[in-house]
Structures are given as structure tokens and as C-alpha cells.
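Trainee: model this:
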Amino acid sequence: MFGSTYGNTLKISTWGESHGKALGVVVDGCPAGLSLCEEDIQVFLDRRKPGQSAFTTQRNEGDLVEILSGVFEGKTTGTPISMIVRNKEQRSKDYSEIANYYRPGHADYTFDEKFGFRDYRGGGRSSGRETIGRVAAGAIASKILNQLGISITTYSKSIGNVEIDYNKLDKDNILKDTLYMPDKEASAKAQELLKEKIADTDSVGGIIECVVKNMPAGVGEPVFEKLDANLAKAVMSIGAVKGVEIGDGFAVASACGSENNDNFKIENDRIVKSTNHAGGILGGISDGSDIVLRAAVKPTPSIAKTQSTVNKSNEEIEISIHGRHDPIIVPRAVVVVESMVALTLVDMLFMSITSKMDDIIDFFKK
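Mentor: So this is what the prediction gives:
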């Protein structure tokens, strides 16, 4: 299958299906000497695993990772790092009835059209469980960024029509919160909204916001390998994401140039911007200010509310989908967005090492 590999210098290849024996990822291009153990990966996987609250699927998976290669005596060897997470609690019979019809909002129809065949058990490769490999790889990329002093903060900005108040933003609340919101009051309102939607056999979507601090200026390319273009591709490749914006995003369409332009100034003998409407990227290249990215996540398509569709006999039917599904995708997708951003940043940082002859001379001529 084409399209299961991402990256240029730091490459990942994810594999496996929702109801297969296991899922995993191969990471190639990670430098030797990075301290790495399974606990480093598990911290990230625990943020996306099911069964964390009433607002996530109750599929009872521990999602325990095993590192199969590329690490020796606690450090990366520079060779491919292979990781595996075994499926323990798949219930394929829950999906047997959908084999002959197409679920609204899912990839059932398009898979059949492309391959003439589909794994109907949980969606196969289009299942959200495919993101296990992305998150495991993202944990490695995040460790690399941490050693460079680059940090990423990602959270639920909105759920349904409930949005955080930036004046009440508490970053310490993100990892403590059921919905990964940095605003406790907004989270309480969002939880009430979700209870209403669950009672109504419906679902909602939301927006995930990602802020990158201390990204150096000069990373990215000016044409086809733009930093913002690659970030958009990385995040849009997540199945539930239907839109990505950077900086002011779509708001720039109604702004004037005088409002949208970020003026430059000198601060502590450095060139900085007075504002950050561009979201940290100019001309496809990082400008040294915070990179701000937002992802629009669609409502969970698997709902028990009656929907109209067609079956393989071209008959129009009505269905109600049952089983163990997330009433909202956003909270578990927060770490997936963060992982894809981290992987892209590391890949672009590695590519930028050869941008200047002076840097090459400094590295090799010691």
C-alpha cells in the first residue's frame, strides 16, 4: 500500500490494522546516542489509549509498546527503530453487520472503490488505531526537540461550541483534564455538552491548538518543502482532521495588510516581531517566533442515531451503528497532532543542517 511512509530525513512507516494482531512503526533516520526506553514511548501512548473516561471508547487496550530494534543499552544506535503494540481486546464480531453496507462519514465506500476490497473490522488502515505508530514515533521526535530546547504544548481549544477562554488558560490543567483543555470552566461546560450528545446518540467535533516555542529561525524551504506546507500535510493526514490553519489562518482573508503584517523590531539585540499573525512561519521558513497551528477535527462518524445509506446491492437502507466508539475524537487526537508536528519539525531541522556552507564546514572541519 502506498502512502504509509512519511518524512524525508527522519522517516516513519506505520503498519497494522485495528483488528489485526498488532500495529507498529519503523523509525529510520534517528541519530545514534539518544537516550530511549519503552517508558519514554509509553507516556505518549497513554495519552491516546482508549478507556480513559466516559468520553472515549471503552475498548480495553493497554497499548503497551515493545521496542524491537534500534536501541542498545538505553541509547539509539542510528539504525531503524521498530516498535510494536499488540491488539489484545478486538471484538471483530461487533463489525460483522457493516460488511455489506457503507457507513456515512467513514472510508468504507472509498476503500471499496480503490481496492475492490476492505477490512470492515473497525476500518482497517483507516481506523484511528493506525495513529498508534505515529504517536510512538512522535515520542522519539519530541525527545530530540527537548534536547534542542524546543517545546510543544497541545490542547483542546474547543469542543462543539464550547471554547476556552485564554484569560483562564492553565497549562498545568491540560494533562490532568479529561478533555485535555487548559481551561477548567470550559472543560466542565464541554463535558455537559458531551453528556447531552451521548444521550441523543450523537457526537461533536472540535479544534486542537498546538504551540511550538523556541523554534529557531531559518528552518524550512521556500518552495515545495515549506515548513507550513509540510505541517499542514502531516496534520491533515490524520484521519479525523478536516482543516488546518497556521497563525491567524482563515481570518487573514478579511484582514487588511496593515493589520496582518507583523512589524519587526530589535529586542535584546535580536530581530523579533511585534505581533505573530503569521504563526511563526514566513515564506515557508520559521521566523523564530512561536509556531501556532490549529486542526479542525470532525465529529465521530460512528453514531447510534439512525442514518441513511446504501448497501452493496445498491439498496437504500437505514442503519444505527452500535459498538464501542468515541463520542468525540478530539481529546485522544491531541497527542496525535502533537506527534505529527514533532516529527515534521525534526525532519525539517535535519534537512536544514545542509542549508549553509559555513554550517557544513563547522561540523566536518574540526
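
Trainee: hey, let's count contacts and neighbours off CA atoms from now on
Mentor: Noted.

Trainee: tally of neighbours for G24?
Mentor: Neighbourhood size, G24 [other CA atoms under 10 Å]: 27.

Trainee: quick check: it is in a helix.
Mentor: No - with DSSP: H, G, I helix; E, B strand; the rest coil as the criterion, G24 is located in strand rather than a helix.

Trainee: in the longest helix along the chain, what counts as buried?
Mentor: Longest helix in the chain by number of residues (criterion: DSSP state H): helix 330-352. Buried residues in helix 330-352, counted by 16 or more other CA atoms under 10 Å: 330-351.

Trainee: what packs against that helix?
Mentor: Applying 3 or more CA pairs under 8 Å, 6 or more residues apart in numbering; DSSP states H and E, we find helix 330-352 packed against helix 38-48, helix 131-147, strand 151-159, strand 206-213, helix 227-236.

Trainee: reformat the ones you listed as TSV; add mean neighbour count and distance to S302.
Mentor: Below are those laid out as TSV (neighbours: other CA atoms under 10 Å; distance: least, CA to CA, whole Å):
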stretch	mean neighbour count	distance to S302
helix 38-48	18	18
helix 131-147	24	18
strand 151-159	23	17
strand 206-213	21	16
helix 227-236	21	20
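
Trainee: got CSV for the ones you listed, with distance to D108 too?
Mentor: Converted to CSV, the helices and strands packed on helix 330-352 look like this (distance: least, CA to CA, whole Å):
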stretch, distance to D108
helix 38-48, 24
helix 131-147, 18
strand 151-159, 26
strand 206-213, 23
helix 227-236, 19
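
Trainee: second input sequence below; structure requested for side-by-side comparison:
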Amino acid sequence: MYGSTFGNILKISTWGESHGAGLGVVVDGCPAGLPLSEEDVQRYLNRRKPGQSRYATPRREEDAAEILSGVFEGKTTGTPISMMIRNKDQRSRDYSEIAGYYRPGHADYNYDQKYGFRDYRGGGRSSGRETIGRVAAGAIASKILEQLGITLSTYTLSIGPVAIDKGQFDETAIWENPFYMPDKAAALKAEEYLKTCMKDHNSSGGMIECIIKNVPGGLGEPAFEKLDANLGKAIFSIGAVKAVEIGDGLQAAEATGLTNNDPYACDTKGSVRKLSNHAGGITGGISDGCNTDIILRAAIKPTPSIAAPQQTVNRDGENIEITIKGRHDPVIVPRAVVVVESMAALVIADALLGSMTSRMDKIIKFFR
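Mentor: Model prediction:
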């Protein structure tokens, strides 16, 4: 299996399965001298770990980060950083009967088609638990960005039909409800909606929004390494994501040139500014570095593992009806918030390192 490595200069390779001994990541290309501790990584892992509310899987995992290499006396050494998170609460027996049939909405059938073999315990590499390595690596990328004043704010924009009211946006509320919604009233409505889904043995999808502030201009390339394209690839690589938007996204298809273009203007200090941000901070695949944030959104599908009866087929080609057992999230969105943020941070950090060689004058200035 190839395809477990991501990035150009700041590279990550994730490994492990949902019901194996553990999962982890190797981060290569991180500059030396970055302050880093297991506590830094743990803060990110705590945002995605299971069992935090009745709206997440009751699987109990500490998701404790172990840094095995690449850090000495509290700082990165410039060598590969290896991190491991051990599995401690697997119940593989919950998945034993899955070996004989294909779950709707999962990659079971596709795995058999590709490999002729699959790890049916929780989905193996296609499990959402694979994202642990991404989040651990994202914690490192975020620390790199913090050194440059670049910040990410990521939250739940909607759950099912319940969307936040941007007029009631309250960033502090993100940390005060189990859905990471910046609107207390919307969070209460989402809770009632999810109670109905759970009563019906059903699940819900939703939308996540990520705002990246203070990104300098010039990140990204004009052809195959466009910043928005790499953000799109990174976010789409998250298993539950079915759509990604940058800036106005789909609304741009209904706009005109006059309403979609972002006019430029100079302020009193002679700095170029944009008067709007329909492009979401990226034009021509390159960050503009004006006063505009990078804005992206990810559409998350409903949890495919539901207890309601569903039709499928078994490996003998027979039509059957199933009800899926085990411990599953009624909504993936809240735990995916930090995954989206982590992948976005990795792309921006990688693009920063890549842009250091884009101009000869900067190279000369650095080495002289």
C-alpha cells in the first residue's frame, strides 16, 4: 500500500490501524530548535479522542502521545520525529461478523476489490482512527505557524440542517459545547436534532469551517502545487469529507465577474489591501497576503455505521439485511474539527518552507 505519506518538505507518514497495537506518525523536515513537548501534541489529540460526550463513540481511549525521536531537551533536533499513540480499548469481537459482508457507506467492498483482503476490525486503515497521526503531526505544524503569528480557528458550521448564525458568532462558545459550534443557540438546536437521529438509530453529517489568519503572500505555486489545490487534497484525504470549498466556494458559480472579483486598494501606508474576500485569500493558487484570511470549508458525511436495518450483500453474493453493532459516533463532525485544522496547518507550514527558495534575492540575503 502506497499513499501514506503527505507533503513536500514537511512530510508526514502515518501508520497503524484502528484495532492494532497502536497508531502513529513520522514527521520529517521539521526545522531544528522548535520547542515541542508531548503536552503540546496532547492538547490536539484531546480534541479528537473518543468518549468525550454522548454524541461521540463510547470507546475509551487515553490517546496519549509518546514522542520516540527527534526531540531533545524540549526542542526538535531537525531529525525525523516519530510519535506513537497506543490502542487500549479495542473490542475486535464487535466486528467479527463484518468479515462476511460489506457495510453500506464503508470501504469494505472497495478494499476487497483492490487488495483481495481487508482488516475488518473497525475498518483498518480506512477507519477514522487513522487521523490520530495527522492530528499529532498537525500539532507540530501549528507550533511552526505560531512562531510566525499565523493562527487557525476551526469550528462546526452546521450539523444536519442546523447552522450557526454568523451574526451570533462567539469564538469562546466553541469550547463550551460538545459540538465546537461558535453559537450557543445553534448548539442547543443541534443537540435536539441529534437526539432525534439517535432515537431513530441514525446519524448526521455537517460542515466545518477553518479560518487561517496572517498568512503571508506568495505561498503556493501557479500550476500543480497551487495552495488551494493542496489544501483541497489535504482535506479530501480525510475519509469522511465529501466536498471542500475555498472562499465563496459553490456560490462563485452563481456570481458575475463584478460581484466575484475582489477589488484592490492602497491604505494610507501604501500597503495593498483587498476590499472583499470572495477568493478566500488565494488567487492563482498563491496566497495574496493582503488583509484577507484564508477561508475553507469541509462537508462531512453522516457516520455510515448506524444501528438501523440496511440492505447489503455478503461475500457469497447474497442479498441480506444487517444492523451494525459496535461503538460508533452519531456524528463525526465535532471530532473532525481538529483533523481539518491539522491538515490545513500542515499544508500552510509546508508551503512556507517551500516558498523560501522561490526568489534569488531572498536566497542571497539568507546566505550572505
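
Trainee: circling back: and of the helices and strands packed on helix 330-352 of structure 1, who's closest to G257 of structure 1?
Mentor: Proximity to G257 of structure 1, assessed across those by CA to CA, is greatest for helix 227-236 (20.0 Å).

Trainee: in structure 2, what stretch matches that closest one?
Mentor: Using TM-score structural alignment, helix 227-236 of structure 1 corresponds to residues 227-236 of structure 2.

Trainee: so which bits of stretch 87-99 of structure 2 are buried?
Mentor: Neighbour counts over stretch 87-99 of structure 2 (16+ other CA under 10 Å) mark N87, Q90, I98 as buried.

Trainee: just the residues contacting that stretch, thanks.
Mentor: The contact list for stretch 87-99 of structure 2 (CA atoms under 8 Å, 6 or more residues apart in numbering) reads 18-23, 59-63, 120-122, 325-326.

Trainee: try 10 Å this time
Mentor: With contact meaning CA atoms under 10 Å, 6 or more residues apart in numbering, stretch 87-99 of structure 2 is reached by 16-23, 59-64, 108, 118-123, 129, 314-315, 322, 324-327.

Trainee: ok, back up a step: tell me which of the helices and strands packed on helix 330-352 of structure 1 sits nearest to G284 of structure 1.
Mentor: Checking those against G284 of structure 1 by CA to CA gives helix 227-236 as the closest, at 5.1 Å.

Trainee: average gap between the helix or strand just after the closest one and structure 2?
Mentor: Downstream of helix 227-236 of structure 1, the next assigned helix or strand under DSSP states H and E is strand 241-246. On superposition with structure 2, the mean distance recorded for strand 241-246 of structure 1 (mean CA distance after the TM-score superposition for structure 1) is 0.4 Å.

Trainee: which secondary structure elements does strand 241-246 of structure 1 contact?
Mentor: Packed against strand 241-246 of structure 1 by the contact rule (3 or more CA pairs under 10 Å, 6 or more residues apart in numbering; DSSP states H and E) you find strand 206-213, helix 227-236, strand 291-297, helix 330-352.

Trainee: which one of the ones you listed lies nearest to M181 of structure 1?
Mentor: So among those, helix 330-352 is nearest, using CA to CA, at 8.4 Å.

Trainee: equivalent range in structure 2 for the helix or strand that that closest one is followed by?
Mentor: Downstream of helix 330-352 of structure 1, the first helix or strand assigned by DSSP H and E is helix 357-364. Matched against structure 2 by TM-score structural alignment, helix 357-364 of structure 1 falls on residues 360-367.

Trainee: show residues contacting that stretch.
Mentor: M356, T357, R368.
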